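Visitor: how would this look folded up:
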Amino acid sequence: MSEERARRKAPRHPEQVSEMRGLAIDGVGALLATLVMAAGFAATAGPGTLARIAVVGSLVGVGLGLVWARRSSLLWLPVGTVLLAVVVGPLAVGLLPSPDALIGATRGVVTSWKDLLTTTPPVDGDPHALYAVYYTVVLSALATTLASARFGRSAAAAGCALVGLGAAVWLGSFEVVMPAAVGVTLLVVLLAWSAVRARFGLTGRAGTAVTVTRRVRPVRALAGVGMVAVAAATAVAVAPLAVGTQDRALLRDRVEPPLDVRQFVSPLVGYRNYRGPLRSAELFTVDHRPADGKVRLAALEKYDGVVFGSAGGRSGDSGVYERLSRARARGGAWADLPRGPEERITLTVGDHTGVWTPGIATVEQVTPVTDSGGDGDRTLPLATLYANPASGTLVTTTGLEPGMAYEVSGRSGVNPSDGEVADAPVADIVLPPAENVPEVVAARASEVVGDEPTPLGRARALESYLRSAGFYSSGQSGEVRSRAGHSADRIDVLLDSEQMIGDEEQYAVAMALMARSVGLPARVVVGFDVPSPDGDGQISVTGDMASVWVEIPFSDVGWMVFAPTPERDKVPQQLAPEPKTSPQPKSIQPPPPPQETVELVSASSPGGADEQLDRWAWLWAFLLDVLILLGRALLLGLLLALAPAAIVLVKMRRTRSRRDAADPRERVAGGWDDLVDTFVDLGAARRDGATRREVADRVAEAYPDLAVRALAGGADAGAFAPGDLADEQAAGYWEEIDRVRSEVRDTHPAVAWWRSRVSLRSLISEDRVRSLRSGGRGLLGRVIGRIRGPRRAHDREWIR
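Guide: The predicted model follows:
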């Protein structure tokens, strides 16, 4: 055997045991420290969600750290960490693995931090923000494990855990859940971990192993406990004095969250006011009429069965509202749609109030114009102006006031003819799905559309049906009764009544929902129809000019306008009222006893459940969830260990059956076979029809110091010698087998020996392995032959 092989086969059992023990200590210590660190996100997520994220993230980070602690290079560590973290990420945040979940986890590596910092805690149930918590836990566990297991520095490992806790606090919220308990627990874990590492000499280059005599151990233990107690008491007493009454400085204070317009009432809700009190009021004035003749308030995309409103939140392009200085149209179908001609109009606010700011289809720039009185307070504040380029909607968070004037630059909407649209397909625009839509919407839309093949034909069919079959009434004085609103019940009444009666609000919502049911991405737009001016002066826009229409996007055309509302002079016929029966008077029942008023406290409002959080109940729930998840992980590990354990048991049963054979000759032959199986599992022998002496020669090349040839001769003598073989001779032969096997075990590291114990090489005969290999090649050849056969026949036919 060469010197290199001799060096590799040299006994390293004590070193291997020490290394495995060190990895186990570092792994357990890093796992406990990371679990305690994750409690810093207590106010960010609920106990169940945080426990799942903490356990999964800690196991992933610690596992990666232990694997890479034994690698000679860390080149692939970032790639491996990102891949494994992304694959396991959906499970950590409570999602089932799927392509969409993996894509979300991949995006979360970059975007989840912004989602966490711009979402009001708690973020329990929002995977977009929970990915940031999960990745923080993974990185903290990985850094802590590498610092201890690879570089052997306890101080660095403790620093990584403390940095992780600081990151959890910095990324968290103003709400704090038992900070003293979390800090003291982490301190105790780190000190105990450092003491255990020093006890077993795992301090590495960062320190020196300390020899602790049996007599000094109790004194040092008591001293350590006393130091921890003093440090904890000092921290609890001094921390409030050091911090004082100042607010905590968090990273979310430095990050400006995107505007969520769902907090504002949809402009479609109060639409009837334009037909009532504001009918003749001058809402605002414009210096000229836009090319498409429309000034819009908002484009609405989301329907929940009650209100048609803006998508808000992070629902694609149509839901993102940013400051006008930073607002930009995203790439893709939204930005690629054609727009109308360039516009520059000046608007002066009159009686129009609220946050929804009049504008044009595409707003690129807004310039405040100081009013004629020079009052600076009436200038439109750009700091509170937000825009969504995809929907062409402006929002002023502080609201509009009379006298504010501003100039809007951008583009108006398109106004194509049906001939220009022709057979154009709808654009690839994704809108939020409509919820709680009445069944009559899809049924009536299917009847109206019929077999119309083109998208424009289906849209025009729906528009024509509503305009021709419906009647107009806004429920004002002197008009037929018409209920306001556009909830699911109101739309159901509109489409399922003998006479359709409503105004722009109901007809536009009905057409948008019907269009979506037949595959057309329709949205509802609230705005004003600006008349042509009589001269060159300002155009006054009143409430009577308010309108609601439907827009559908077509490829290479843009958002096309549809007006499904009947003419205002098309009033419904008066229906004879049904006679009412006078019910017989009933006995008057006594009024019910007064009930106590139960005050409901919102969990997210000030003074609510957040401030009344039972800290100990939260802590016990978190600990219980952590224990349950750790138990499941342990159970999974035990199930995964059943297969190796089954292999070891099968081999032990095989050895016992050979040792307990009735015939001494069979026991001797079985002993040799059992020893050969040991070498086969170690990769040092092959049977392949060789004799015992040939196998012994192969083994002796790798193990020259073992008496393998003598054992092979003894097996041959026991098999072919005349006469009977005594039981004592067979027992002695097995004793030699056990002695040689013990020497082989001492020659190999513990990991290599146990790897051979769970190997399947000796359990599967080499004839079977060769047949499987040849069968696999034969099957592959037959598959390739079937693929190439028709091609070769075609070539021969072409040659002929």
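Visitor: going forward, measure contacts and count neighbours with C-alpha atoms only.
Guide: Will do.
Visitor: what number of residues lie near Lys9?
Guide: Applying other CA atoms under 10 Å, we find 17 residues neighbouring Lys9.
Visitor: any idea how far it is from Ala702?
Guide: Distance check for Lys9 against Ala702: by CA to CA, to the nearest Å, it reads 9 Å.
Visitor: Glu694: which element?
Guide: helix 692-702 (DSSP states H and E).
Visitor: buried sites along that helix?
Guide: By neighbour count with 16 or more other CA atoms under 10 Å, helix 692-702 contains the buried residues Arg692, Arg693, Glu694, Val695, Ala696, Asp697, Arg698, Val699, Ala700, Ala702.
Visitor: the third one and Gly63: what is the separation?
Guide: Going back to what we said before, that points to Glu694. For Glu694, the distance to Gly63 (CA to CA) stands at 44 Å.
Visitor: go on, the fifth one?
Guide: Between Ala696 and Gly63 the computed distance is 41 Å (CA to CA).
Visitor: coming back round to it: which secondary structure elements does the helix holding Glu694 contact?
Guide: helix 708-720 (3 or more CA pairs under 8 Å, 6 or more residues apart in numbering; DSSP states H and E).
Visitor: quick one: the helix it packs on to helix 692-702, angle?
Guide: Using axes from the mean of the first three to the mean of the last three CA atoms, to 10 degrees, one finds that helix 708-720 and helix 692-702 are set 170 degrees apart in direction.
Visitor: please generate a structure for the following sequence too, so the two can be compared:
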Amino acid sequence: MSALRVGWSVAILAIGAVQLARGWAGIVAVAVFLAAIVITYGLVFTGRKLGFGAGYTVLIVLSLAVAGAYFAAGSVVSPTDPTEKLSVLDTLTGTVPRLLSMARPAPATAMLLIPGVLLVIVVSLVAAMSLRGRALLAPAGGAAVLYTAAALLTAGQADRTGLVAVVLVALTGLGWLIIDRPRTGRRYLVLPAMLLVVLAGLTTIATILPAANAFDPRRLVKPPVTELSVASPLPKLTSWAAASGAELFRVRGPEVPLRLVTLSDYNGASWRAASLYGPIGAVAPPDLPDGGQTSSSDIEITVEKLTGSWMPTAGRPSATNAEAAVVDPDSGSMVLPAGLAEGMRYRLTSTLDTPDDESLRAATVPSGPAARRYLSLPGLPSALAEYARRTVANSRTPFERAIAIEEVVRADRRPSADAPAGSSYTRLESFLFGTGSVGANAGTAEQFASAFAVLARAAGLPSRVVVGFRPVQAGPDGTAVVRGSDATAWPEVYFDKWGWVAFDPMAGDAAGPSSAARRDVLNRLAAMPPAPPPSAVPGAVPSPRQPTAAAPVAPKNERSYLLLLGLVPVVMVLVLGMMRAGRRSRLRRAGATGAWVYVLDALLLAGRSPARHVTAPDVARGLAEPDAVRLAELADRAAFAPGPPLGGADAWRLAVKVRSGVRREVPWYRKLFWALDPRPLWRR
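Guide: Presented below is the predicted three-dimensional model:
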């Protein structure tokens, strides 16, 4: 076995492993996968030097791989119970589903790296075991397996231009040509022909497969969902305001509003957070799609005095190094089931909707069943319904309705840290209409945001409430200190194609649309209606009509993609099988010479191909089959005697017996590709 063969096989496997590592964040996966290739090759060659059989070597390598997974699983805990460690069986059987339900790229943690490491070890083991003979199909096939796994794991993003595929094909072709082929001038013509065929096949597949909405196997995996009952932090705004100087956490990154929790469900008495959470990057899409114009934000959070399970985020989290964090896919609220601890630090990448004012002016709001959750107002009092109707009476578009509600909630009402907490209908009526002696026309950010959201829903605008923190200016070291006084709440309205847009009825201009957009809308609108007292409100006004249910959209059929991917190897196997069958038929018709070539093909597949200068009888005497000598003599007479081919059926019967004897002596891994190995097709 030459160093060139070993180096070539390791090189093409390394290319496939580096591609596979694109499915994980950072360079840890690259180092681990390359180390797995080197260690596997080292174990195989050490086993051969010590005289171990192939079966023992395979058993040792696989046992060590499972043992490594065991120790990796020993440090993995349950996402719902930090005191409970996952079993080895649960870790191994659930590695792929867990990986496919993580963010893309996935965090390079021990549990998530297990499926990639095991795949690299198995592929490297097969490739290293096959290098004892002359077959080079296993390393090339292993690199193709790693490359395909990378394409599936990244939904085709690992090699967008196809450059890596071309390099891999070229390196494979050079290896087949230089290492395993006789070095005659005419043989080098095989390489261009082979590359043209492969590139033509890749071009055909690239033309057939869709360029957009590429197949993603994550859609076939139902992500693990955790049911959590976490209290809403909305009532804590008052206590945070009382301890205004307390340092809750520090943030390094762009100056953007930070979210703590998004509250989407309202029952007439309070706002509630979602109860079902899954891994970040889970396939399940939100009930209302993201906006079409977004920006990305990378921040680093260091927890100080902030307690509870809610984790500050910026927008919709897409990746984090906090392994146990789970997220609500509809709102982006992120939870750490074990709770926050002082000194904890985590990094977070998020996506924010950034629509422009001109687009919002003509934007519409959804009317399908997905928006019903954000329009629900059970038991809405007629006073609030009538107040919402009069507020938006002169508005022409949903955006104008939102601006009008923002202005009317802000007008003639004052922020007060001492105002009573609560967001029930009774509390909001006192806040808006001035009824009662406590909290009349005064409130905290909770009342301002809740009043906006309730009136917006009554006016047909999908809305929700967000508890978070105002943007804080960073210090000289680039770190901003978020204190209790920075805690606040704001409402959001969903617009078709543009996502969730924040409004600020408390300040009027600190968040949401720009001041210019608000001024233009308010200049067009008529004067805001005065707040009617409850006694002046006419009889019960029905709640706004619920939007009619839109026809459900049929899910995309993924079977065609799977069928297409499955047909490619099937077609290749059929073509190779037909070509090998055609060669066998031609050799059988050629008499004794063809029968002897049939035996030489078997020796090639077994890695025992004789040198060209050795005569047929000498080759036959080196075989353990007694019929081989007789067949060689028939082949010699047929080759050098004039006339038609000699030997006929008797020679072919001998060839079949000799070939069967040769095949019995080859290792099992060579028998796997015995009928499909293309190398006999290249022999003249």
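Visitor: TM-score of the superposition?
Guide: The pair, once superposed, lands on a TM-score of 0.39 when counted by TM-score structural alignment, normalised by the length of the second structure; 281 aligned residues with a CA RMSD of 2.5 Å.
Visitor: show me where the stretch 351-500 of the second structure has strands.
Guide: If DSSP state E, counting those that start in this stretch is used as the criterion, the strands of the stretch 351-500 of the second structure fall at 414-415, 442-443, 463-469, 479-483, 487-495, 499-502.
Visitor: distance to Pro127 of the first structure for the buried residues of helix 692-702 of the first structure - can I get that in CSV?
Guide: Below are the buried residues of helix 692-702 of the first structure laid out as CSV (distance: CA to CA, whole Å):
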residue, distance to Pro127 of the first structure
Arg692, 64
Arg693, 66
Glu694, 64
Val695, 60
Ala696, 62
Asp697, 63
Arg698, 59
Val699, 58
Ala700, 61
Ala702, 56
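Visitor: nearest to Val228 of the first structure among these?
Guide: Distance to Val228 of the first structure, by CA to CA, is smallest for Ala702 among those, at 55.5 Å.
Visitor: what helices or strands is the one helix or strand Leu642 of the first structure maps to leaning on?
Guide: Leu642 of the first structure is located in helix 615-659, with elements delineated by DSSP H and E. Helices and strands in packing contact with helix 615-659 of the first structure are listed as helix 47-69, helix 664-682; criterion 3+ CA pairs under 8 Å, 6+ apart.
Visitor: ok, back up a step: and of the strands of the stretch 351-500 of the second structure, who's closest to Leu196 of the second structure?
Guide: The minimum distance between Leu196 of the second structure and the strands of the stretch 351-500 of the second structure falls on strand 499-502, with 47.4 Å, by CA to CA.
Visitor: after the closest one comes which helix or strand?
Guide: The C-terminal neighbour of strand 499-502 of the second structure among helices and strands, as given by DSSP H and E, is helix 515-524.
Visitor: the following helix or strand past that next one - contacts with which helices or strands?
Guide: Tracing the chain C-terminally past helix 515-524 of the second structure and defining elements by DSSP H and E, one meets helix 559-589 next. With contacts defined as 3+ CA pairs under 8 Å, 6+ apart, helix 559-589 of the second structure has these neighbours: helix 592-605, helix 648-664.
Visitor: in JSON lines, list those along with mean neighbour count.
Guide: Compiled in JSON lines, those are given as follows (neighbours: other CA atoms under 10 Å):
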{"stretch": "helix 592-605", "mean neighbour count": "24"}
{"stretch": "helix 648-664", "mean neighbour count": "18"}
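Visitor: possible to save those helices as JSON lines with distance to Val117 of the second structure?
Guide: Converted to JSON lines, those look like this (distance: least, CA to CA, whole Å):
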{"stretch": "helix 592-605", "distance to Val117 of the second structure": "30"}
{"stretch": "helix 648-664", "distance to Val117 of the second structure": "33"}
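Visitor: can you tell which of those is closest to Ser63 of the second structure?
Guide: Each of those was checked against Ser63 of the second structure via CA to CA, and the shortest separation belongs to helix 648-664, namely 27.7 Å.
Visitor: could you give the angle of that closest one to helix 559-589?
Guide: Here helix 648-664 of the second structure runs at an angle of 130 degrees relative to helix 559-589 (the same axes, to 10 degrees).
Visitor: quick one: helix 648-664 of the second structure to helix 592-605, angle?
Guide: 10 degrees.
Visitor: elements contacting helix 648-664 of the second structure?
Guide: helix 559-589, helix 592-605, helix 627-640.
Visitor: for the last one, name the packing helices and strands.
Guide: Helix 627-640 of the second structure is packed against helix 592-605, helix 616-621, helix 648-664, with contacts defined by 3+ CA pairs under 8 Å, 6+ apart.
Visitor: what residues does the second one touch?
Guide: Right, the one you point to is helix 616-621 of the second structure. Helix 616-621 of the second structure is contacted by residues Pro610, Ala628, Val629, Ala632, Glu633, Ala635, Asp636 when judged by CA atoms under 8 Å, 6 or more residues apart in numbering.
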